[in-house]
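[1] Return a 3D structure for these sequence lines:
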Amino acid sequence: MSEVSRKLKIGIVQMTSNEVIEENVRLAEKLIRDAAAKGADFILTPEMTTLLDFGTKQVMEKVVPEDQDDSWPRFAALAKELGVWLMIGSIAIRNGDKAANRCFVFSPDGKKQATYDKIHMFDVDIPGDKAYRESNAYQAGEEAVLVKAPWCKVGLSICYDLRFPHLYRSLAQAGAEILTVPSAFTYVTGKAHWHTLLKARAIENGAFVIAPAQVGDHRNGRKTYGHSLVVSPWGEVLADLKGEQGTEVIEIDLEEVSSARKRIASLTHDKKIVIKG
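    Here you go, the predicted structure:
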């Protein structure tokens, strides 16, 4: 990617993580290398890249504070070796009595450029599935995060955040042209809502939405939807990894953001709503 180009190659990683951290790290490293070999400038992995949670007790037995975790430094070194921007969708990091569901972004020099702790906890009862209580093990984050990359500003989010459009609105109005949504969406909710929600976030903010995802049957009995997506600012699905582990690299042109926002300038048209009654 040239310095003046508004084009870049996005590499999305789709994987089936389990309860063994080292296995997941090695798989992620393999897939990241594959995406880099295909020419990706910016590579993104799913939520819970290194440990797909399988119960509060088990999670807390495995997680350590950030300064003791050895997975993210390996990813930092890999970003430097490959000369790419790298987003690890999330790593479970001990944060006091609970864990943080934390996203990491590394630049091609191997430096940690940003972290983001998932704000919205997945505490739901899904008909036809089961109850999930993410807040039993994880502490919610409190701050939205914007990353200044060479090509544009990138807004960070994780999975269940997707259902809270004001987060993306705030990121877009702060200058984000790419919105990232690394996820481990359940199969039931993914089949019903995944494509629709991601397309909506892209359209209403005139931004590219990049959503690397977990996929398939996990050893803890969980089933995730997959379908890692890249969606254009006009709502077009540019890439869909469907139901298999792997990678895909696709070139995007950030001039499409300017074009979409000029055609429908809704980001500048917000009104304060007064409700009567």
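[2] C-alpha only now, for contacts and for neighbours.
    Will do.
[3] buried stuff in whichever strand or helix holds residue 87?
    Assigned by DSSP states H and E, residue 87 belongs to strand 85-95. Judged by neighbour count (16 or more other C-alpha atoms under 10 Å), strand 85-95 contains these buried residues: 85, 86, 87, 88, 89, 90, 91, 92, 93, 94.
[4] after it, next one along is what?
    Counting by DSSP H and E, the next helix or strand C-terminal to strand 85-95 is strand 98-106.
[5] re earlier: so can I have a markdown table of the buried residues of strand 85-95 showing distance to residue 154?
    Putting those into a markdown table (distance: C-alpha to C-alpha, whole Å) gives the following:
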| residue | distance to residue 154 |
| --- | --- |
| 85 | 12 |
| 86 | 12 |
| 87 | 11 |
| 88 | 14 |
| 89 | 13 |
| 90 | 16 |
| 91 | 19 |
| 92 | 22 |
| 93 | 22 |
| 94 | 25 |
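[6] I have a second one here; can you model it like the first so I can compare?
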Amino acid sequence: MLTMASKFRIALVQLAVGVSKSDNLARAAKLIKEAASGGARVVALPECFNSPYGTKYFPEYAEAIPGPSTDALSKAAKENNVFVVGGSIPEEENGNYYNTCTVYNPEGSLIAKHRKVHLFDIDVPGKITFQESEVLSPGNQLTFFNTPFCKIGLGICYDIRFPEMALLYAQRGCKLLLYPGAFNMTTGPAHWELLQRGRALDNQLYVATISPARDDKASYVAWGHSSVVSPWGEVVATTEHQEAVVYAEIDVDYVMEVRQQIPVHSQKREDMYRVEDLSDLDGVE
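    As a prediction, this is how the structure comes out:
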């Protein structure tokens, strides 16, 4: 049974991702080491940390798990004695492709694997059209893991837009949600921070988002701005769009303090509301 510590330091690695997988892995390992030296106990990487983001890249860079990229994560976790949340990689299994996050404990053991549940299929006329489902298959489960600090829930990018998922994590005891993501130059300025603050405030827990650094020459340009938001809905750590390591102190006791001050989670919501069928009323379709 884990003995919980009330505070710990997290590091978000806003990695500059290029076309060379080996360079991406080496750069990630270097920055994980830097983050551990900076006192982080949990280090998180961005979505598609080993690969450029894009449907044309997923099959080319995809790996089985375990494979070279996840072996590098396991090694980095063990060498630096930290939990490593491996952003995501394109995963191949039985001819299907997934957008998958793996998590390793300080012994280098795989303790969680999350496949992106909600695929990024959008069409904003004149700005961006993207269809992950052209190549990827969706995951179908919640994923959370225990640490000596708290229980942590995982989502990947578009998963953050679905409040039910975050609520289910909160109901299962998570105090921190991690969303490796690669919002773009259309949705990033409009929704990135807003969604983080909404998920944190609604569920009275910490939310951390980890983006790749921005590459204006890439076919898909990431917004950046990796951030940590508190249970009060405040942005407590963030950065701009360049490669960076973002540090934040996570105070698990503060989660409970906020929940005691505004006790929305003590309400049994399913018992509070009566749902009526209004379909027979005039003007209701």
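[7] picking that back up, what's the strand holding residue 87 of the first structure aligned against in the second structure?
    Alignment of strand 85-95 of the first structure against the second structure: residues 83-93, by TM-score structural alignment.
[8] The matching stretch spans what distance, first to last residue?
    Across stretch 83-93 of the second structure, the terminal residues are separated by 25 Å (C-alpha to C-alpha, to the nearest Å).
[9] Repeat that for stretch 82-89 of the second structure.
    20 Å.
[10] quick one: contacts of that stretch?
    Applying C-alpha atoms under 8 Å, 6 or more residues apart in numbering, the external contacts of stretch 82-89 of the second structure come out as 36, 40-51, 62-63, 69-70, 73-74, 76-77, 99-106, 156, 180-181, 210.
[11] Ok, stretch 29-48 of the second structure next?
    Against stretch 29-48 of the second structure from outside (C-alpha under 8 Å, 6+ apart): 8-15, 28, 72-73, 76, 80-90, 99, 156-157, 180-182, 210-212, 245, 247.
[12] returning to that earlier point: go through the contacts of stretch 82-89 of the second structure and flag which are in helices.
    36, 69, 70, 73, 74, 76, 77 (DSSP state H).
[13] Who wins on neighbours among those residues?
    Greatest neighbour count in those, by other C-alpha atoms under 10 Å, goes to residue 77: 30 neighbours.
[14] OK, contacts around it?
    Shown in contact with residue 77 of the second structure (C-alpha under 8 Å, 6+ apart): 83, 84, 104, 105, 106, 107, 108.
[15] For residue 137 of the first structure, what is the corresponding residue in the second structure?
    Using TM-score structural alignment as the criterion, residue 137 of the first structure maps onto residue 135 of the second structure.
[16] Tell me how many other residues surround the residue lying closest to its match once chain neighbours are set aside.
    Distances taken as C-alpha to C-alpha, 6 or more residues apart in numbering place residue 55 nearest to residue 135 of the second structure, at 6.2 Å, with adjacent residues excluded. As a burial measure, residue 55 of the second structure scores 16 neighbours (other C-alpha under 10 Å).
[17] And residue 55 of the second structure, how far from residue 20 of the second structure?
    Distance check for residue 55 of the second structure against residue 20 of the second structure: by C-alpha to C-alpha, it reads 17 Å.
[18] Done for today, thanks.
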